[in-house]
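Participant: Next comes the sequence, and after it the predicted model I'd like to discuss.
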Amino acid sequence: MATRRRAREIVLQLLYEADVNPGREPESSYAFLRSRMQGRKALTKFGDQLLVGTLEHRQQIDEQIGKLTTNWSLSRMAIIDRNILRLGAYEILFGDTPGSVAITEALALASRYGDKNSPRFINGVLDKVLKNKRTGAAP
């Protein structure tokens, strides 16, 4: 299974690792991604763009998510939820993926890797991110 969804799953693993154990060499992350994409260059490039972009914009993304989540600081969120939110917010704010598709893909990740409440929580936050982007409103 080498699809964009699979690329997102691999990127989520790398974001999780970067969150709990920063310091992995970028080339090592790229090699991991490349090996999991089984030589599919377009998917490897897509995954690399997601990973690099999310990490480069992480501070901006975290600030926006922090403003949109009442009573939840990023440090209190489950690590998997936090990184699904980062990935989804990156795609909405900085990527080429349509916002509704980014949310759908984030919900698929949350359903597979999060707990029973993850999809609802992630949907609510990413919906706010998308609405703010569409209206040009600050969070």
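Facilitator: Now that the structure is in, tell me what you want to look at. Numbering: from 1, shown residues only.

Participant: all contacts plus neighbour counts: C-alpha atoms, from now on.
Facilitator: Fine.

Participant: For residue 33, give me its contacts.
Facilitator: Residue 33 sits next to 7, 10, 11, 44, 47, 48 when contact means Cα atoms under 8 Å, 6 or more residues apart in numbering.

Participant: In helices, which of the residues you listed appear?
Facilitator: 7, 10, 11, 44, 47, 48 (DSSP state H).

Participant: By neighbours, which of those wins?
Facilitator: Within the ones in helices among the contacts of residue 33, most neighbours by other Cα atoms under 10 Å means residue 11, with 27 neighbours.

Participant: Quick check: which element contains the residue nearest to the spatial centre of the chain?
Facilitator: Geometric centre of the chain, nearest residue: residue 87, 1.2 Å, by Cα atoms, centre = their mean. Per DSSP states H and E, residue 87 falls inside helix 79-93.

Participant: Which positions within the helix or strand following that helix qualify as buried?
Facilitator: The element immediately downstream of helix 79-93 (helix or strand, assigned by DSSP H and E) is helix 99-113. Buried residues in helix 99-113, defined by neighbour count with 16 or more other Cα atoms under 10 Å: 99, 102, 103, 105, 106, 107, 108, 109, 110, 113.

Participant: ok, second structure coming up, stack it against the first:
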Amino acid sequence: MKTRPSPDRRQARVVVLQLLFQDDLNPRNNPAKGEEMIRNSLRQPDLVRFAEDLLAGVRRNRRELDERLQTVAENWALDRMAAVDRNVLRLGAYELLHTDTPPSVVIDEAVELAKSFGTENSGAFVNGILDCLLRREKAASTGSAGHRGERDASS
């Protein structure tokens, strides 16, 4: 059974994407303004919390996210990508790597954001990169599962 994305959560992602886009184009942007925009745009406390968590997570992990994305974005430098695509990828990568949102939902939502706010080719581009990131993460976790368990047991 396929998990259906929440339309409310989609709106939260739209707000977060807008804020990430602002951050990207204006690094001196006041982070508190983003939190204010979230509260004003999303009235439900659970959606506000969801959006704040996504925004804070992407901001906090941006360097790591960019590095991970760069490793799978063959022949594409992140700084040469369209700003919308780059920020949809950051948001999607954060959700894939740091939340319990089902990967199929994360990728579907990222593709929809890219189609809505990017170019004609953005949806396929974002899909390809996030799918590659997901496959690499699965391969890495499968390949190191035994070693990780041994380390955890000795901690």
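Facilitator: Looks like it came in fine. It should be emphasised that the depicted structure is a prediction, and the values quoted were computed from it without experimental measurement.

Participant: Mind telling me the TM-score for this superposition?
Facilitator: Overlay of the two chains. TM-score (TM-score structural alignment, normalised by the length of structure 1): 0.93; 136 aligned residues with a Cα RMSD of 1.4 Å.

Participant: about what we covered before: now distance to residue 62 of structure 1 too, for the buried residues of helix 99-113 of structure 1, in CSV please.
Facilitator: Listed next are these as CSV, based on distance: Cα to Cα, whole Å:
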residue, distance to residue 62 of structure 1
99, 18
102, 17
103, 17
105, 19
106, 16
107, 19
108, 21
109, 19
110, 18
113, 20
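
Participant: Of the residues you listed, which is the nearest to residue 21 of structure 1?
Facilitator: residue 113 (19.0 Å; Cα to Cα).

Participant: got the contact list for the closest one?
Facilitator: Neighbouring residues of residue 113 of structure 1 by Cα under 8 Å, 6+ apart: residue 80.

Participant: As a quick check, tell me the outermost residue of structure 1.
Facilitator: residue 39 (22.6 Å).

Participant: Contacts for the helix ranked longest in structure 2, please.
Facilitator: Counting by DSSP H, the longest helix found in structure 2 is helix 122-143. Under the contact criterion Cα under 8 Å, 6+ apart, helix 122-143 of structure 2 has outside partners 68-69, 72-73, 85, 88-89, 92-93, 96, 103, 107-108, 110-115.

Participant: Compute the number of surrounding residues for the aligned partner of residue 119 of structure 2 in structure 1.
Facilitator: Per TM-score structural alignment, the equivalent position to residue 119 of structure 2 in structure 1 is residue 115. Residues lying near residue 115 of structure 1 (other Cα under 10 Å) number 12.

Participant: closest to residue 25 of structure 1 among the ones in helices among the contacts of residue 33 of structure 1?
Facilitator: Among these, and counting by Cα to Cα, the member closest to residue 25 of structure 1 is residue 48, at 13.5 Å.

Participant: The residue lying closest to the closest one once chain neighbours are set aside: which element?
Facilitator: The spatial neighbour of residue 48 of structure 1 that comes closest, neighbours along the chain excluded (Cα to Cα, 6 or more residues apart in numbering), is residue 30 at 6.8 Å. Assigned by DSSP H and E, residue 30 of structure 1 belongs to helix 26-36.

Participant: Could you list the buried residues of that helix?
Facilitator: Under 16+ other Cα under 10 Å, the buried positions of helix 26-36 of structure 1 are 29, 30, 33, 34, 36.

Participant: again with stretch 62-82 of structure 1
Facilitator: Quick answer for stretch 62-82 of structure 1 (16+ other Cα under 10 Å): 62, 64, 65, 66, 68, 74, 79, 80, 81, 82.

Participant: What does the third one correspond to in structure 2?
Facilitator: Residue 65 of structure 1 is assigned residue 69 in structure 2 as its aligned equivalent, the criterion being TM-score structural alignment.
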